[in-house]
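Undergrad: I'll drop the sequence and a predicted model, then ask my questions.
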Amino acid sequence: MKQLLLFNLFLFLGATLFAQDKMLVHRPDGTATFQISESDSVYFSADHSIIYFKIAGNLTDYYVSEIDSITFDVSLDSTVYVTYDGSTVSVINPLSDAGVAVETDGADVVIHSTSAIKNINYVLSGTTGDGMFKIYSDERYNLLLNGVQITNNDGPAINIQSGKHARINLVAGTASTLADGPDYAAPAVDENGEEEGQSATFFSEGELIFTGSGSLTINSFGSDQHGLRSDDYIQVDEGSITITSAEKDGMHGKEGVYINGGTVLITSSGDGIDGDEGVADITGGSVTVHSVEDDVKAVKSDGPITISGGTVQITVAGKQSKGIDSDVEINLSGGDVNISTTGGVVLEASGQGYDPSYCSAINCNGDVNISGGYLNIMSTGTAGRGISCDGNLYVDGGEITITASGNGAKYTNENGVDDAYHGSCINVDGDFVFNSGAITASNSGSGGKGISTDGGFVIGDGSSTPVLGLTTTGARITITSGGPGPGSQGDYDESKTIKSDGPVTINSGLVTISSADDGIKSDEAITMNGGSVSINQSVEGVEAPNITMNGGEISIYASDDGFNATYGNGGEQNDGSLLAINGGYVHISASGGDAMDSNGNISISGGTIVVHGPQSSPEVGMDVNGSCLISGGFLVISGTNSNMTEGASNSSTQYSLLLRTNSAIPANTLFHLEDSNGNELVTFAPRRNYYSIIFSSSQLANGATYKLYTGGTHSGQQLNGLYTGGSYSGGTLKKTFTISNIVTNVSF
């Protein structure tokens, strides 16, 4: 009887095979489940005691006596198959009685799903040169692109008119392609009388989530259309998406674009990736964007842009275009970001002249925050900029390399006045706070800047060690030329490494500078509390109205002034500026200017100061329009025989010496000073010919007698010309003198 029942059961199975999903064989020790779609055959042994199931090529057998029952999963098959074949299409729809209606016209397919079933699968395969797929759905669903090739000459290849969640599965091992034509037909009108959206080769009203390891290529030829667009958000988790062309944006998510994995490659005439009113968020995967037109953005969002992982490769060729652009905020905390820009500046008519609009690798109307990752920027276009933000720039980690080479030029600004535009590796309208990480930036363009801020610039927090390396080599831009008469000055835009309208504060870190003009310039103040600064080449090393050295180490090589405290008004009057050295270590080598220059006052209360001044008049080792007050510290300065050579002020509280000779002493000839007991106070080897030495130390005492020697040798350690340890010998005694005033002048 059991064999007869099973036989009748399999007659039923044969009649209903494709209406079921699974066959369940129930036995006392458990239930075996088989996919009916994989069932090849079912048959009995000769004596009907054993039943055989051939499933997916594998043979399984059971004793009939051990089978309690066989049942079938009566759930509906939730997969709709759409197969294109040239100008026709075939559809297998097992859900026609469950609310899924399919309309076809040639190779055009329209799905209307009112089914309550969630996650219905729509599998697209085959090829058509004149077809499309369109879907309306009340529930979320899955769209499987199984090597499908769709070209729609008058509209989107895929048009999703459902606001529900759509998971787009790029089937493993397959390559799908979507294309449109240049001219779209008029859009359909919905029940409210409004035109349906159709603004992309692949368009969706709802969110799109891409999964699967297959690939999708979008060839967008529609005039004024995007490549891939969602009126919600786009999320890429897996797969490879290539958008070869788009008249507008390559990938546009109105509520944001999220890339967590996979590979995205975009070439477009509009923006590459546009997060619109949402965000652009990259956490993983590989993203490559080629922007080729003027005034476009490779990665753009009206909201924040965040990159925390993955690899991002951006090339920007258009004038005034941007690599990464946000109206609100840009956050970089991880990943590997490489941006190359070749686009130049555009002079936009404004007022009585023009306003420059630059091509920038990173541009933000708000703040830029960098806390990790790798950022490499190469800018070769005219006056190109690396990082440009209207807000503040915060760097708390990561490695940043910026190389710029585009030249600046003269132009007429909006006030009708001659001006100059130039490129900057980093340009900040607000404050720049650099607490940790590493920045290497070089600019070879004329007038090009390393770092330019309208606000303040802070390096280090006192405990961190940020690393900053800056180089500028560009020529200056002549705005107005100076006349032939003495003292006549022109107006120039020079290639400075650090230019700040606000204060510059160095608390810690390692700073290395090579500048075609000023090393560090501030319109307000420069304060060094710690860290190490090496200005290996400059015209003027450090310039600001107020320069304060509280700690740390600074070494300056300058062709003009080393320290220059000035408001920039010129003249010999005291302009109120101040150079204050309260601690730390200062080394200056100035070949053609005043090594320490203040158009106001100089105050020295501590620290070690070693200065190699110029060898030719009228420049001097120390020049001060006001007074030089010394109350502490160690100071040795070599200089010229200029009439402008002067020592400290008599109101100082620490003793000092101004020692002068009428005959030049050759460069590297030792200057040695010792007390009457032979104790060394200083042994110094100036780099240039010298006529004068300014010296001050807490070891100098009133009424004490000292001996001055030149020449000879020293067995100690030498740092920047100053010897310590060891012993001095072989010099020529030039003078023996006694201190009787707070400032003692000595001729030898």
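TA: Okay, I see it. Numbers count the residues shown, from 1 in each chain.

Undergrad: CA atoms for contacts and neighbours, from now on please.
TA: Will do.

Undergrad: residues in contact with residue 327?
TA: Residue 327 makes contacts with 301-304, 364-366, as judged by C-alpha atoms under 8 Å, 6 or more residues apart in numbering.

Undergrad: so which of those residues wins on neighbours?
TA: Within the contacts of residue 327, most neighbours by other C-alpha atoms under 10 Å means residue 301, with 31 neighbours.

Undergrad: give me the number of residues near the residue lying closest to it once chain neighbours are set aside?
TA: Spatial nearest neighbour of residue 301, excluding adjacent residues (C-alpha to C-alpha, 6 or more residues apart in numbering): residue 275 at 4.5 Å. When neighbours are counted by other C-alpha under 10 Å, residue 275 registers 27.

Undergrad: closest one of the contacts of residue 327 to residue 30?
TA: residue 304 (55.2 Å; C-alpha to C-alpha).

Undergrad: would you agree the closest one is in contact with residue 330?
TA: Yes: at 5.7 Å, residue 304 counts as touching residue 330 under the criterion of C-alpha atoms under 8 Å.

Undergrad: ok, the residue nearest to residue 730 when sequence neighbours are not counted - contacts?
TA: In space, and not counting its chain neighbours, residue 730 is closest to residue 712: 4.2 Å by C-alpha to C-alpha, 6+ apart. Each residue near residue 712 by C-alpha under 8 Å, 6+ apart is listed here: 669-670, 728-732.

Undergrad: check it against this one:
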Amino acid sequence: MTKRKWKTGIAACMVSTAILTACSQSTDPQTDAASSAKTDSAIVVNYTKDELNTEWDAANATSIELTDSGATFNETDWVSFEGKVLTIKAGGTYVLSGNSANGQIVVDAEDEVAVHLIFNGVSVTNEDGAAVNIIQAEQTILTLAKGTENSVKDGAKYEKTGEDDPNAVIFSKDDLSINGSGSLTVEGLYNNGILSKDELKIAGAQLKVQAKDDGIIGKDLAAIKDGNVTISSGGDGIKATNSKEDDKGNVALETSTIAITAGAEGIQAKNTLSVNGGTYTIAAGGGSPETVSKKAEAPPGSTSTSPEKVSKEQTGKGLKASQSITITDGSIQVDASDDAIHSNGDVTISGGTLTLETGDDGIHGDGQVTLSGGKIDILKSYEGIEGNAITISDGTISVNSTDDGVNISSTSETDDPNNDSSKRLLTISGGHLSVNANGDGLDANGSIAMTGGTVLVEGPMSDGDGALDYDETFQMDGGILIASGSAGMAMASSDSSKQPSILMTYSEVQKAGTLIHLEDSTGEAIATVAPSKDYQAVFISSPDLKKNETYSLFSGGKSTGTPVNGLYQDGTYSGGKETVSVTLTDTVTWMNESGVTEAKNNMHGAPNGGMPGGSDGNNFEKGQKPDGQPPSGEKGELFDGLDENVKKEAMTILEKERSGELTREEAQQQLAELGVEMPQRPTDKK
């Protein structure tokens, strides 16, 4: 009996996703470095030399030819064929070719040498189980030989369906790596496509996976580098499932081309998900609806949520992680029925180009959302960007939302027992942000701080929302902010701000496209903007505004410049009508066509856009209303003095009018039946 020779020494050269290190000799490629490690910013995946090696030594390899009736190979102790099953019993290199209409490849190697399978033109179908079943091996490396087409397929029913039995076309209980420049088609009629109960790494391979449930699964790690992967799955596209170990359950994608059509989540990690370069096209949960409808919110004091509001646990998210999502580079296009990008922890985006369409949030983080670079276009969303805290320091960001554009969500007592509102902060220090929102433009259930960058907000015309909305303070110390929208809830920055601003309220609604032009006493332009939506109030803050200087506001006319999201940064303005001219004696100047006005009470019951008692609420204990009642977390006290139940019903009616469920006349009628008068809008006043 002739025994095959195999190499007992394996050269391991660890190749990081970012750094190429020196090569070293080792009998075990895993001893040189951990396969993956989580850093504060991303996952670093190390690929061994063997995991990247696509060549083999024919003299030291076992050749196996598969046929419909069996398999042909040199007699050896390390390979057997019985019934329909080809079994590989030891580490080494095995070159497989041929077709097996109803067979199976099994790896059951007890030694400490990697099993290297070369698919050199292989087609395997197993009607009642996995086509490739890796029971045990130190590591299995599957190489797709250059220029070859390979395929594996299972049947709709498996003979064994226990919890520990295979449930994928390619199933591995140990580490599995796939490489090579050939192609592999995986058709999973029973359940999953490719599954590893340990780590799964794909390097440079071309895969087409179709699965009844999940496409590609790595329990501890699912990593793809330089791959070309297409997935169509009834469940998730790519996922890592280990939720019991803090450093495992990661997905790491790098410089790959991946297209996913998934019935559930596109990509899901139980721990951390990172993307560093490549092109990704993801359709999840059937994609976003043609029109994202405005969803009714819970009435004041209610702990229930509208049944129309998408659950954060609902499937159909594009990229999802339980701990964090990090994107440093790459082109990412997501069309998802639920959130496009969702983390139960943090989201960090420092580069890349993202195009997002979603039936719910564009970017959602239960913790910190940090945007420091790249280009983000949220074409369609319910809420554009949502997080417990959001920091924007760079990048070009465009948001279109049915409800709030950028939202600092409220923190529950479960998440924050101390209810520390200082953590709920929208910070903007750079970049270019444009928001088109039918709800609040910038909405902070906490505070806003801006020191730089350019922000353009086109808010709603519904008086139940505003272009700017915050609960505590808005410290405006730098940058350019122009926010237009309705007048009913118009808010300005806090009086403690270092940079001057104006808030203009018009007596009549201004039509979409009507230019707003602000200039100083010498005729130098401060800002020229053409909102694409109707508006009745506009807030402008710019480093060029100075206290004790006089400025004129014009309406209409034209500019020879080129607008960027409605803002003209060059050109000459002419032909407009001067609406008002004022001298800025305060940091925040409220004005209308008659000149400077007093700061009005907004929906929070506070002048100057702050908490009751002034811009920072110092006249009251933190979070308290003037009557000493605890804050409701809602947008103001329109109906102070009413019975609480009547107040709730009245606010519910206003919410329905805001969402379009009721006409204004219907809302007036229902309020009248409660004995409540419809609050006046500025346009109602004569």
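TA: Structure's in. What do you need? Every value quoted in this text rests on a predicted model; they were computed, and no experiment measured them.

Undergrad: now which residue in the second structure aligns to the residue nearest to residue 301 of the first structure?
TA: Under the alignment (TM-score structural alignment), residue 275 of the first structure pairs with residue 134 of the second structure.

Undergrad: the second structure: which residue goes with the residue nearest to residue 730 of the first structure?
TA: Structural alignment (TM-score structural alignment) places residue 712 of the first structure against residue 557 in the second structure.

Undergrad: among the contacts of residue 327 of the first structure, which one lies nearest to residue 381 of the first structure?
TA: Nearest member of the contacts of residue 327 of the first structure to residue 381 of the first structure, counting by C-alpha to C-alpha, is residue 364, at 19.3 Å.

Undergrad: how close does the residue nearest to residue 730 of the first structure get to residue 728 of the first structure?
TA: Note on residue 712 of the first structure: its distance to residue 728 of the first structure, by C-alpha to C-alpha, to the nearest Å, is 7 Å.

Undergrad: before we move on, what about residue 469 of the first structure?
TA: 38 Å.

Undergrad: just to revisit the earlier point, contacting residues around the residue nearest to residue 301 of the first structure?
TA: Per C-alpha under 8 Å, 6+ apart, neighbours of residue 275 of the first structure: 252-257, 300-303.

Undergrad: how about residue 292 of the first structure?
TA: Residue 292 of the first structure neighbours (C-alpha under 8 Å, 6+ apart): 267-269, 316-318.

Undergrad: can you do 10 Å?
TA: 267-272, 298, 315-319, 321, 342-343 (C-alpha atoms under 10 Å, 6 or more residues apart in numbering).

Undergrad: between those residues, which is closest to residue 53 of the first structure?
TA: Scanning the contacts of residue 292 of the first structure for proximity to residue 53 of the first structure, where the rule is C-alpha to C-alpha, the winner is residue 267, at 53.6 Å.

Undergrad: tell me which helix or strand the residue nearest to the closest one when sequence neighbours are not counted sits in.
TA: Spatial nearest neighbour of residue 267 of the first structure, chain neighbours left out: residue 290 (4.8 Å); criterion: C-alpha to C-alpha, 6+ apart. Secondary structure from DSSP states H and E places residue 290 of the first structure in strand 286-291.

Undergrad: to which residue of the second structure is residue 105 of the first structure aligned?
TA: In the second structure, residue 105 of the first structure lands on no residue (TM-score structural alignment).

Undergrad: mind listing what residue 105 of the first structure touches?
TA: Per C-alpha under 10 Å, 6+ apart, neighbours of residue 105 of the first structure: 87-89, 131-132.

Undergrad: give me the buried entries from those.
TA: Among these, those scoring as buried are 88-89, 131-132 (criterion: 16 or more other C-alpha atoms under 10 Å).

Undergrad: filter the contacts of residue 292 of the first structure down to the buried ones and hand me the ChimeraX line.
TA: The buried residues among those can be selected in ChimeraX (16+ other C-alpha under 10 Å) with this line:
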select :267,268,269,270,271,272,298,315,316,317,318,319,321,342,343
